[in-house]
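Asker: Next come a sequence and a model predicted from it.
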Amino acid sequence: MVRPALPHPLPGAVGLSHLSAYGWEAADEVCGGSPHLHLVCTEAYVVTGGRGAVQTLSPDGYRDITLEPGSLVWFTPGTVHRMVPRGELRVTVLMQNTGLPEAGDAVFTFPPELLADPGAYAAAAALPPGIGPETEAAARRRRDLAVEGYLPLREALLAGDDGPLRRFQRAAARLVRDQVPAWRELWRAGALAAAERTGAQLDALAAGDFAHLDAAGAHQAAPTRIGGYGMCGRRDEYTLPGTTTPQ
């Protein structure tokens, strides 16, 4: 019987968190989170309360997607996204490849000079530990930097020019390239192991072997940090198999 590489991951080794969008007003007089993209992870929003939108940038253009209770929206790697509250927006986030976003798969839309300097980027993206005033101030500065870089990308797309967005995508890919070996190990232990485990179970059932059912059991978890400062808003987090320390 194949044992999980990680003990009792969530289905498919996905990540899970709950978000309340930031209410801070940005330079464009819009409240919301820090625009960013993921390099290899698809992210989904399940809206559980309030209303708002997610603004997305992709080679197909700019979209402002309405979020309301029951909405399900997801975006694939390379899609810049920015959560915008229009009320007390509350979202449950499902993240592919648990652990990878926190390990650097998520890249903020900082201005080009920061993206070109890994040390400067890391310093601008880092937050002090905890959830006190110093951390809040740093999270707000980080958000403002991301919006500063995001607005020219959006303006260019609205004018029909996807060149700046594509240059940002390339800069993000260069920025994280050295981290790929570590990501690969997280993926092998998480999402890949989950898929391979299902394959082994299917093979066993086809052969009349159901011994893996002997390991059946229920598991539960509660948030281990309430109100942390995430990319999009205040974040309730779970310590689950495969997760890493949030940025």
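Answerer: Nice, thanks for sending it over. All of these numbers come straight from a predicted model, not from anything done at the bench.
Asker: CA only for contacts and neighbour counts going forward, please
Answerer: OK.
Asker: Which positions in the helix or strand hosting L175 come out as buried?
Answerer: Using DSSP states H and E, L175 maps to helix 163-176. By neighbour count on 16 or more other Cα atoms under 10 Å, the buried set for helix 163-176 is 164-165, 168-169, 171-173, 175-176.
Asker: Can you add distance to A216 and give those residues back as a markdown table?
Answerer: Formatted as a markdown table, these follow (distance: Cα to Cα, whole Å):
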| residue | distance to A216 |
| --- | --- |
| P164 | 51 |
| L165 | 47 |
| F168 | 46 |
| Q169 | 43 |
| A171 | 45 |
| A172 | 42 |
| A173 | 41 |
| L175 | 42 |
| V176 | 39 |
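Asker: The structure to be compared is supplied as follows:
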Amino acid sequence: MGGFPGGTAVSLVTVYDWPTVDGQAGGSPHLHTASTEGYVVTSGTGAVETLSGNGYQRHDLARGTVLWFTPGTVHRLINGSGDLQLVVVMQNAGIPEAGDAVFTFPEATLADPEAYSAAASAPAAPGLTETERGEATRARRDLAVDGFLALRERVEAEGPAAMKPLWDSAARLVSSRTETWRKLWADGPKAQADATGAHLDALAKADPAHLCDAHVADAGGPAAKWGMCGRLETWDLRP
């Protein structure tokens, strides 16, 4: 059984303390189309604003808070204390990194695949200095916040049905990626679930063969990145 338990990915996020147009500091609002995301808060205080089938909600965050949200839930991290840090556990390791995130850019940008791609990938442009990557990340965040605030206003006025245009746009934007994602899922989470089934079959027969393959794995040191919600420390935990 290879890869991190459950075929999940883990990262450490130090949430951005950059202020936004509405006076709150934090990251880029976005949603995932195929993966559930979980937060385990390790220090600081803040909040996550969400837009989902439950409408608009604001959830307070403090050390020890554990919450998670399913695909399609727009989430915006707010750094209240200036030192908010959390561990993020992502379902389907590899799929989020392969494009399973859609920013809440304004509708005109979401409707234009080329404009969307340019805005979403701006911080990864070749030849940028670290300072320039940070500036591009902040500009991307600001664009996503603009779209989020307009969407939040519609959801508060019209209810969760106002989310439908964003969900339609998100599905269109990622539809061409699903074959790549399917292989990542098959080699990761599905393979682990299938292996567990085989282990249970073996144990029912008192067969310990898989126990003889017991071992310890070490992911090594993390890599630092400019993330959507904050500075990331990530590990490659796939098989």
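Answerer: Cool, got the structure. Model, not experiment: these values are computed from the prediction.
Asker: Centroid-nearest residue for structure 1?
Answerer: Nearest to the mean C-alpha position of structure 1, counting by Cα atoms, centre = their mean, stands P101 at 5.3 Å.
Asker: against structure 2, where does the longest helix seen in structure 1 fall?
Answerer: In structure 1, with assignment by DSSP state H, the single longest helix is helix 133-158. Mapped onto structure 2 using TM-score structural alignment, helix 133-158 of structure 1 spans residues 131-156.
Asker: and that stretch, which residues are buried?
Answerer: Result for stretch 131-156 of structure 2 [16+ other Cα under 10 Å]: buried residues 133-134, 136-149, 151-152, 154-155.
Asker: Stretch 216-227 of structure 2 too?
Answerer: Here stretch 216-227 of structure 2 shows 226-227 as buried, counting by 16+ other Cα under 10 Å.
Asker: so how much does the longest helix of structure 1 differ from structure 2 once superposed?
Answerer: Helix 133-158 of structure 1, aligned to structure 2 and superposed, deviates on average by 0.8 Å (mean Cα distance after the TM-score superposition for structure 1).
Asker: Against which helices or strands is that helix packed?
Answerer: strand 52-58, strand 61-67, helix 163-176, strand 225-229 (3 or more Cα pairs under 8 Å, 6 or more residues apart in numbering; DSSP states H and E).
Asker: try it again with 7 Å
Answerer: Contacts defined by 3 or more Cα pairs under 7 Å, 6 or more residues apart in numbering; DSSP states H and E place helix 133-158 of structure 1 against strand 61-67, helix 163-176.
Asker: Give the aligned equivalent of A198 of structure 2 in structure 1.
Answerer: Looks like A198 of structure 2 aligns to A200 there (TM-score structural alignment).
Asker: What is the burial count for that match?
Answerer: By other Cα atoms under 10 Å, 15 other residues sit near A200 of structure 1.
Asker: what's the answer for the one 4 residues further on, then?
Answerer: The local packing of A204 of structure 1 (other Cα under 10 Å) involves 16 other residues.
Asker: from what I can see it touches F210, true?
Answerer: Yes: the criterion here is Cα atoms under 7 Å, and A204 of structure 1 meets it with F210 at 6.4 Å.
Asker: ok, and for stretch 53-60 of structure 2, which residues are buried?
Answerer: Within stretch 53-60 of structure 2, the residues scored as buried using 16+ other Cα under 10 Å are 55-56.
Asker: matching residues in structure 1 for that stretch?
Answerer: The aligned range for stretch 53-60 of structure 2 in structure 1 is 59-66, by TM-score structural alignment.
Asker: follow-up on the earlier one: now do the longest helix of structure 1 and strand 52-58, the angle between them.
Answerer: 60 degrees (axes from the mean of the first three to the mean of the last three Cα atoms, to 10 degrees).
Asker: so how far is helix 133-158 of structure 1 from its chain's centroid?
Answerer: The chain centre lies 16 Å from the centre of helix 133-158 of structure 1; the measure is Cα atoms, centre = their mean, to the nearest Å.
Asker: Count the residues that sit near the aligned partner of F75 of structure 1 in structure 2.
Answerer: Aligning on TM-score structural alignment places F75 of structure 1 opposite F69 in structure 2. F69 of structure 2 has 17 neighbouring residues, counting by other Cα under 10 Å.
Asker: Kindly report the same for G15 of structure 1.
Answerer: G15 of structure 1: 25 neighbours (other Cα under 10 Å).
Asker: Distance of it relative to I226 of structure 1?
Answerer: Distance, G15 of structure 1 to I226 of structure 1, by Cα to Cα, to the nearest Å: 16 Å.
Asker: before we move on, what about T56 of structure 1?
Answerer: 27 Å.
Asker: that older thread, how far does the helix holding L175 of structure 1 sit from the chain's center?
Answerer: That offset, for helix 163-176 of structure 1, works out to 17 Å (Cα atoms, centre = their mean).
Asker: What residues in structure 2 pair up with the next helix or strand after it?
Answerer: With elements assigned by DSSP H and E, the helix or strand that comes after helix 163-176 of structure 1 is helix 180-187. With TM-score structural alignment applied, helix 180-187 of structure 1 matches the range 178-185 in structure 2.
Asker: Quick check: the matching stretch compared with structure 1, mean distance?
Answerer: Mean for stretch 178-185 of structure 2 is 0.6 Å (mean Cα distance after the TM-score superposition for structure 1).
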